[in-house]
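>>> This is a predicted model, with the sequence first.
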Amino acid sequence: MTQASGEVRLPPFAPRYRASGLLLHVTSLPSPYGVGDLGPSALSWIDDLHQAGQQWWQALPVGPTGYGNSPYQSLSSFAGNALIISPECLISDGLLQASDCETDFPANMVDYDRVAPFKNRLIEKAWTNFRAGERSDLRVPFEEFCAESAGWLEDYALFRALKLKYRGSYYLEWPAELVRRRPDALADARRELASQVDQVRFGQFLLVRQADRLKEYAHSKGVALIGDLPFFVSPDSSDVWANPEWFLLDEHRRPRFVAGVPPDYFSAQGQLWGNPVYNWDALRSTEYRWCIDRLRALLAHVDLIRLDHFRGFAAAWHVPAGAPTAQSGQWVPGPGAALFQAVQTELGHLPFIAEDLGVITPDVQAMRDQFRVPGTRILQFAFDGHPDNPYLPNNFLHNTVVFTGTHDNATTREWYEELPGYQRQNLWSYLKRAPGESQEAAPALIDLAWSSSAALAMAPLQDLLNLGSETRMNVPGRVDGNWRWRCTEDMLSLPAFEWLRELTETSHRSPASNRSA
C-alpha cells in the first residue's frame, strides 16, 4: 500500500492486495480548541494509525459547513472548513500568541455556536498580524495561492464576505442585483468588503498549508488519506450563486427540483435533502469541466475519494420543489459513463470508491464495474437471512471496501442492541459462534470485515472503541444534534489499538503483507 516513500496503491486493487483503516472525521479529533483540526492531534492520530498497522484514514467532507453543520451541505465544493485550522500551528508559525487562544471548551463534543466565533476571531487576529508585517516571507506564497485558486476563490471569498454582511442569510434574500451578479454590484461589493474578502482568502491559504503538511506527514508514516465528495451541493453555496447555469433553477434562481432518495432502510418516507439538481446538458457541453475541477481540488489533499451517492451518476431522485416528502420524486438520468470517461482522460486514472448503497439498479453496477471502481459493503446490512444478500462477506468481490458501519449508521454496539432477535441469531450463526452480548458485536464485525475477501476493510473509530449511541455521528433525517461527537486523548491510548494491530497482521492486511504480495 502506502510506503514511507509516499507511494500510494490506488484502485482497482490488485488481486492480492489487502489493507485496512479507520473512519474518523477531522472535527472528531481531540483538541483543546473545541473542535478537531489539522494540527498536532491530527499528526498524533496518524502515528496511532501507523502503530496499529493501518494504511488508510478516511474523513468526511471538509468543506465549510452551513445549514445544520453538515459536511454534506457545504458552502463551497472547493473551499475548506476554516474551523479545522489549527491554532497551535498558527502559534508555531508566529501568526498568533498562545494568549490569543485561551479557551474552555468541552472535550467530548463540538459546540458549534461557541467554536465558530472563536475560530473566526483567531483567523481575524492572524490576518491582522500578517497585514502588519508578521511572516512577511509568506507574502509571495499567499499571492501565488490566490492567483492559482482564483477560479473558485474569488467567488467564494466574496460570497462569505456578503454572507457576513447580510448576517448569514440565504443568498437569495440578498439584494436582487447581487443575486443576479450584476457586474457593477459585484465590483461595488468587492471594494466595500475588500478587507473581509482578503481575510477569507488568507484563511484558505492557511488551511491549504496545514493540509499539505498533514498529507506529507501521513505519507511519511505509510498512511494514505481518503476524502469524501458529496454528490450534490448546498442550495446556499458559492457554487450555485456563481454558476447558476449548472443547476436546474427557475427564473428567480430557486431550485425547480430538489434532491433526495425514495423510501429506504433509513426512512419510510424517503429522504428530502433539498439540494438543487444538476443541469447535465449544460455541464456536458463543457466536457464536465466544473465536475473535473471539483475532483482535482480535493485530490490535491487526499489520495482517494469516496464518491458519495454514486448511484446519482446513473440517475438521481428529483423531487418537485415544495413537496412535503421525497415520495413524489422520480428517477432522472445522470451523466453516466461519459463523465467518468472525461475524468479518466483528464486525470489519467480514477482514484475513487463508489458509495453504492440504497436502491442500486443494474445500470449503476454496470457503470461501477466498467471503470473498475470498488464498491461499498456495510456489514450492519448483512443479516436479514437472505443468502444472496450482497453485504454478506460470502458474496463480496475482491475489489470492494467493507465497513462495519458508516457515519450514517448507529454505532455497531447500538445497532446490535436494537437488532431484532432473528437477525442477532443470523449474525452469530454466520460467525459460527454462540450468541454473545452487545459488547461483543463490534469486535465481531471488525474481525469479520478484516477476515473478508474485500481488498480494503474499514471501521469507524467508535466501533473500534466499542462505543454506544451517545457517540453516533449522524441520524439521517434529523436536523439538529448531528456531527458533534469528539474522541478524547485518553480514548486513543486504549488497548483496542494493540488488538487492531494484531488482527491486521493475522488477517494479512499489514503493510508488510502488501510488500510481499
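Here it is on my side, so go on. All figures in this text were calculated on a predicted structure; none of them were measured in a lab. Numbering: from 1, shown residues only.
>>> okay, CA-based contacts and neighbour counts for the rest of this
Noted.
>>> centre of the chain versus stretch 130-149, how much separation?
Mean C-alpha position of stretch 130-149 versus that of the full chain (Cα atoms, centre = their mean, to the nearest Å) differs by 28 Å.
>>> do stretch 499-511 as well
26 Å.
>>> is it fair to say A459 lies in a strand?
Yes - per DSSP: H, G, I helix; E, B strand; the rest coil, A459 lies within a strand segment.
>>> ok now do it, which residues does it touch?
Contacts of A459 were listed using Cα atoms under 8 Å, 6 or more residues apart in numbering, and they are G21, L22, L23, F403, T404, G405, T406, I446.
>>> just the strands in this structure please.
19-23, 56-58, 224-229, 257-261, 271-276, 304-307, 315-320, 330-333, 352-354, 375-378, 400-403, 456-460 (DSSP state E).
>>> Report the inter-axis angle for the third one versus strand 19-23.
Spelled out, it's strand 224-229. 50 degrees (axes from the mean of the first three to the mean of the last three Cα atoms, to 10 degrees).
>>> Below is structure B, check it against A:
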Amino acid sequence: MVRKAGILMPISSLPSPCGIGTLGEDAYRFASFLAAGGQSLWQVLPLGPTSYGDSPYQSFSSFAGNPYFIDLDLLAKDGLLEPEEYRNLDWGSDSERVDYGTLYVTRYPVLHKACARLLAQDRPDFAAFCEEQKDWLEDYALFMALKGEHNGLSWFQWPEELRLRRPDALDRARTRLSGEVAFWKAVQYLFFGQWRALKKYANGLGLSILGDLPIYVAGDSADVWSNPDQFQLDETGLPTEVAGCPPDGFSADGQLWGNPLFDWEAMKEDGYAWWLRRISFQFQLYDTLRIDHFRGFDSYYAIPYGDTTARNGKWKPGPGIAFFKAVNRALGKKDIIAEDLGFLTPSVRKLLKDSGYPGMKVLEFAFDSRDAESDYMPHRYPTHCVVYTGTHDNDTIMGWMASAPKKDVSYAKAYLRLSKREGYHWGMMRSAWASPADLAVMQFQDLLGLGSEARMNIPSTLGNNWQWRALPGAFDETLSKRLYREMRVYQRLPKAPKTRKSKQ
C-alpha cells in the first residue's frame, strides 16, 4: 500500500453562518485545502440524524442523513428558499460551538418551507430517489412522522399497536401523516443530493472519503422499530439486555451505552441480510469504512436492561469471522478499517488477522506509564495499520499534554523529541507521519494547535460534546503549504494521476 495521510474533520465542525457545518461552500473549501496540503483522505464522523445527547453514534437511522447538514445557501440557489428566510435567524451566539437546542428550534421551520416548495414541483428525480431508497426510506419517514405526532417520545412509549407495528395501525398512520411523511422523504432527498455532489468534488481532487460505522444502533431508531426480529427484544418490544463495556481502571462502574443488542443467531439464519444492506449502503456514501468497536464481533458485553451501571454484565460470543466472510462473499473485498482499540484478547487479535483489515494505533495511548510494552509505541507498528495522534474520543494533542500524568508527558517528550519551539502538536504529528503505518490521520484541531476547548467528545458524558467548530479562515494557504511539506518529507504525498498523451 502507498503511504497516505488524511484529516479527521466532522461535517458539523466546518464553519458556516447557520449554526453548524454544512455541505456547502466551506465543505468544498476544506476539500480543496486537503488536496493542496497533499492529503489523500478526508475522514468524517457518522452522517446520520442525531437524537438526545447530539451524538452521531446515537442516530435515528443507520441510513438517513442529518438534516442539519443541508446547506441553506444551496437550497436558495435551487430556488427552494429566499435568503431573508434564514440569514437573519438566531443560529446561536458562539461561532466556535454548535448550539443544538437553538438549531432544533430554528432549522426545521426553514426546511419545511424548502420542502413545501420542492413537493409542489414535478421533480422526476425526487420520485426516482424515493423509489431507489424505499427499502429504508419508507419506514424512516413514517418513524419520524410518528415521533412528531407523539411529541418526540421514544417509540418504546408509543401505543402498543404502533410500537408492535400492527399493519392496520401503520396504514392509518401513513394516511393521517402523509404530509409529514412526504416532508421527511424530501429532507433526505435534499441531503443526499448535496452529499453526493460534495463527494464527487472531493473524489475529483483525488480525495477518498473515510466514513465511520457504529457497531450498534440507537434503541430509539427506525432501525430497531422496523426490524425488531434482528435485536434482542421481548414480546413488548423492550430490550432484554443492552450494550456497554465492563468496569476497568478508568471506570469503576464500566460504561452503560444502552443500545439494544443484535440477535446474532437470527441474523446468521438469514445470512446477515440486514447487516449486508447496512454495509453496502455505507459504501454508497464513503470510499473507506471504519467499523467502530470491532471487538464486539468477537464477543460483546451484555448488561441486563434496566441496570444503572455496567457492573452486572457478561461477555457473550459474537458472530466471529463467519460474519466477515459473509460480507466478502456478498459485497466483495471492501476497504475497511477495524477500530480495535482497548484491551484485546487473543481471540480478538486472531479475528483482526483473519479479517485482513488494518487496525488502529493511537499515539496518545503509547506513553501510559502503566504499560511499558504498549503496542501503541511507533517502533512496534506494523505497516498494515492506521495511526492517529488521537481520535474524536481523545483530547487534542495540546489538551493531552496539559492534562496527562506528568510521567507520561515526560516520556512522550523524550521519545518523540518534542520541542516547545516547534510546537508539541507538530512534533507528535510528525512522529505519526514518520511511522511505518500505511495511513496516518490527524484531527484538524491538532493542525491548529488547539487545547481541550476543542475536544470533540468525552466518552460516557452528556453535554458539551460534539460542539467544536472551526472559525472562518481556518483553511489558509500557509497551513496547507506546511502540511504539504510534511507530506513530501515523510513520503505520504498522493501519487500523481496517470495522464494520457494527446494524439498529435
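The structure has been received and is ready for your questions. Predicted, not measured: the structure shown is a model, and the values here were computed from it.
>>> Same list (the strands of structure 1) but as JSON lines, adding distance to T65 of structure 1.
What follows is those, written out as JSON lines (distance: least, Cα to Cα, whole Å):
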{"stretch": "strand 19-23", "distance to T65 of structure 1": "19"}
{"stretch": "strand 56-58", "distance to T65 of structure 1": "18"}
{"stretch": "strand 224-229", "distance to T65 of structure 1": "13"}
{"stretch": "strand 257-261", "distance to T65 of structure 1": "18"}
{"stretch": "strand 271-276", "distance to T65 of structure 1": "14"}
{"stretch": "strand 304-307", "distance to T65 of structure 1": "18"}
{"stretch": "strand 315-320", "distance to T65 of structure 1": "23"}
{"stretch": "strand 330-333", "distance to T65 of structure 1": "28"}
{"stretch": "strand 352-354", "distance to T65 of structure 1": "23"}
{"stretch": "strand 375-378", "distance to T65 of structure 1": "25"}
{"stretch": "strand 400-403", "distance to T65 of structure 1": "25"}
{"stretch": "strand 456-460", "distance to T65 of structure 1": "21"}
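>>> just to revisit the earlier point, let's see if you can find the most crowded of the contacts of A459 of structure 1.
G21 (29 neighbours; other Cα atoms under 10 Å).
>>> Run a quick check on that residue versus M458, I expect a contact.
Yes - applying Cα atoms under 8 Å, one finds G21 of structure 1 in contact with M458, separated by 5.0 Å.
>>> and R160 of structure 1, which of the strands of structure 1 is closest to it?
Relative to R160 of structure 1, the nearest member of the strands of structure 1 by Cα to Cα is strand 271-276, separated by 19.2 Å.
>>> Residues contacting stretch 215-226 of structure 2, please?
By Cα under 8 Å, 6+ apart, the list of residues contacting stretch 215-226 of structure 2 from outside reads 57-62, 139-140, 143, 154-156, 163, 165, 230-231, 258-261, 291-294, 296.
>>> Sorry, wrong one. I was asking about stretch 340-355 of structure 1.
Applying Cα under 8 Å, 6+ apart, the contact partners of stretch 340-355 of structure 1 are 10-11, 287-288, 292, 303-311, 368, 371, 373-376, 401.
>>> can you check stretch 189-205 of structure 2 too?
In this structure, residues lying in contact with stretch 189-205 of structure 2 by Cα under 8 Å, 6+ apart are 23-24, 27-28, 31-32, 35, 65-67, 69-71, 126, 129-130, 208-209, 285.
>>> what span of structure 1 lines up against that stretch?
Aligned by TM-score structural alignment, stretch 189-205 of structure 2 falls on residues 205-221 of structure 1.
>>> and the matching stretch, which residues are buried?
Across stretch 205-221 of structure 1, burial judged by 16 or more other Cα atoms under 10 Å covers 205-211, 214-215, 217-221.
>>> Over to stretch 75-89 of structure 1?
Buried, per 16+ other Cα under 10 Å, within stretch 75-89 of structure 1: 75-89.
>>> and the two most separated of these?
With Cα to Cα as the measure, no two of the buried residues of stretch 75-89 of structure 1 lie farther apart than S77 and E88, at 26.4 Å.
>>> just the buried residues of stretch 75-89 of structure 1 now: which is nearest G66 of structure 1?
Distances from G66 of structure 1 to the buried residues of stretch 75-89 of structure 1, taken by Cα to Cα, are shortest for L75, at 6.0 Å.
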